[in-house]
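Trainee: How does the following fold in three dimensions:
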Amino acid sequence: MSDAWLNKINWSDDGLIPVIAQEVDTGKVLMFAWMNRDGLKLTVEKKEAVYWSRSRKKLWHKGEESGHTQKIKAIYLDCDEDVLLLVVEQTGGIACHTGRHHCFFQKLEDGEWVISDPVIKDPEYIYAK
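Mentor: You can find the predicted model right below:
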């Protein structure tokens, strides 16, 4: 496959694109992350999400440490061609490094952030080395 499809994307000045991961069965938004060209190419090749870590300045295959990979079911590009939506099957039911099903577990209620979702598995067990 040619890389021409990558040129349609409006990459940011630092070569990244924001990515939303959505669960295939429930439609729930699991997480937000970034990808660069190499990450997107690997995502398509592996059929599993490979993101760019801005803090670590490197690619990370989602689940490489935890085993909670994201199997790609579909990839969509938005109308402005500057945001990706990954429709994924979340292995193990945990997408967040905090051990929760998804990353959006802090809900604003009456001017305060309230934890709205429980920890499914203690991160110390997920990332034990």
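
Trainee: make it CA atoms for all contacts and neighbour counts henceforth
Mentor: Noted.

Trainee: what are the ranges of the helices in the protein?
Mentor: Applying DSSP state H to the chain gives helices spanning 37-46, 123-126.

Trainee: Mean neighbour count, the ones you listed: which tops it?
Mentor: Counting by mean count of other C-alpha atoms under 10 Å, helix 37-46 has the highest mean neighbour count of those, with a mean of 17.

Trainee: Now do it: distance to the chain's middle.
Mentor: Distance, stretch centre to chain centre, for helix 37-46: 13 Å (C-alpha atoms, centre = their mean, to the nearest Å).

Trainee: With respect to Leu84, which of the helices of the chain lies nearest?
Mentor: Minimum separation from Leu84 across these (C-alpha to C-alpha) falls at helix 37-46, 9.8 Å.

Trainee: Contacts made by that closest one with the rest, please.
Mentor: Residues outside helix 37-46 that contact it (C-alpha atoms under 8 Å, 6 or more residues apart in numbering) are 6, 15-16, 48-52, 59, 72.

Trainee: got a markdown table for the residues you listed, with neighbour count and distance to Asp25 too?
Mentor: A markdown table is the format used below for the contacts of helix 37-46 (neighbours: other C-alpha atoms under 10 Å; distance: C-alpha to C-alpha, whole Å):
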| residue | neighbour count | distance to Asp25 |
| --- | --- | --- |
| Leu6 | 13 | 27 |
| Gly15 | 11 | 31 |
| Leu16 | 22 | 28 |
| Glu48 | 22 | 16 |
| Ala49 | 24 | 17 |
| Val50 | 26 | 21 |
| Tyr51 | 26 | 22 |
| Trp52 | 23 | 25 |
| Leu59 | 17 | 27 |
| Ile72 | 20 | 12 |
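
Trainee: Also this sequence, please, to line up against the first:
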Amino acid sequence: MDWLDAIAWNADGLVPVIAQDADDGRVLMMAWMSPQTLETTRRTGEAVYWSRSRQRPWHKGESSGNVQRVRAIELDCDGDTLLLQVEQRGGVACHTGRRSCFYRRLAADGWRITDTVRRDPADMYGEGSDE
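Mentor: Coordinates of the predicted model:
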């Protein structure tokens, strides 16, 4: 059996992927991969996702320089979610300029921002980009 056959791809031929900091375990982001982007990730050692909005492969950091160096790729028990253990270059995973895309925590009075902006998104992408 081909290693890609062990993955339960969704109807669009994609699988959800969680990127986690390999050193401290912080969840950095969630994205999607196709069989082709997963194979590219495996081959190059850098995270390449599938951009659903652009309908094309998206090499993380292609605009911002915040590349994810992959240390390990793990598949969950149901075969329908991947976990990437990554070294996040530049210290920023989120297009908002924060370390993690998970920077809002639900409190009694609504959502609270828990992480500060480390890099101005305009400096990483120019105006209006959303890597």
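
Trainee: Could I get the TM-score for this pair?
Mentor: Superposed pair, TM-score by TM-score structural alignment, normalised by the length of the first structure: 0.95. Supporting alignment: 127 aligned residues with a C-alpha RMSD of 1.2 Å.

Trainee: closest to Asn10 of the first structure out of the helices of the first structure?
Mentor: Ranking the helices of the first structure by proximity to Asn10 of the first structure (C-alpha to C-alpha) places helix 37-46 first, at 11.0 Å.

Trainee: how much does that closest one stray from the second structure?
Mentor: Compared with the second structure after the fit, helix 37-46 of the first structure shows a mean deviation of 0.5 Å (mean C-alpha distance after the TM-score superposition for the first structure).

Trainee: Show the contacting residues for the residue opposite Val19 of the first structure in the second structure once aligned.
Mentor: Using TM-score structural alignment, the partner of Val19 of the first structure in the second structure is Val17. For Val17 of the second structure, the contact set (C-alpha under 8 Å, 6+ apart) comprises 30-33, 81-84.

Trainee: quick revisit: which among the helices of the first structure is found nearest to His68 of the first structure?
Mentor: Using C-alpha to C-alpha, the helices of the first structure put helix 123-126 closest to His68 of the first structure, at 9.2 Å.

Trainee: equivalent range in the second structure for that closest one?
Mentor: With TM-score structural alignment as the criterion, helix 123-126 of the first structure aligns to 121-124.

Trainee: once aligned to the first structure, how far is that stretch on average?
Mentor: Taken against the first structure, stretch 121-124 of the second structure registers an average deviation of 0.6 Å after superposition, with mean C-alpha distance after the TM-score superposition for the first structure.

Trainee: hang on, Ala8 of the second structure packs against Asp76?
Mentor: No. Between Ala8 of the second structure and Asp76 there is no contact, the gap being 10.3 Å when judged by C-alpha atoms under 8 Å.

Trainee: still on that earlier bit, select, from the contacts of helix 37-46 of the first structure, the two members most distant in space.
Mentor: By the measure C-alpha to C-alpha, Gly15 and Ile72 form the most distant pair in the contacts of helix 37-46 of the first structure, at 21.9 Å.

Trainee: In the first structure, what range does stretch 66-77 of the second structure match?
Mentor: Under TM-score structural alignment, the match for stretch 66-77 of the second structure is residues 68-79.

Trainee: Please identify the buried residues of the matching stretch?
Mentor: Within stretch 68-79 of the first structure, the residues that count as buried by 16 or more other C-alpha atoms under 10 Å are 68-72.

Trainee: Settle this for me: Thr60 of the second structure is touching Ser51, isn't it.
Mentor: One correction, residue 60 of the second structure is Lys, not Thr. No. Assessed by C-alpha under 8 Å, Lys60 of the second structure is found out of contact with Ser51, at 10.1 Å.

Trainee: The two: who's more crowded?
Mentor: Lys60 (20 against 16; other C-alpha atoms under 10 Å).

Trainee: which residue sits closest to that one, ignoring its sequence neighbours?
Mentor: Nearest non-adjacent residue to Lys60 of the second structure, counting by C-alpha to C-alpha, 6 or more residues apart in numbering: Val67, 5.4 Å away.
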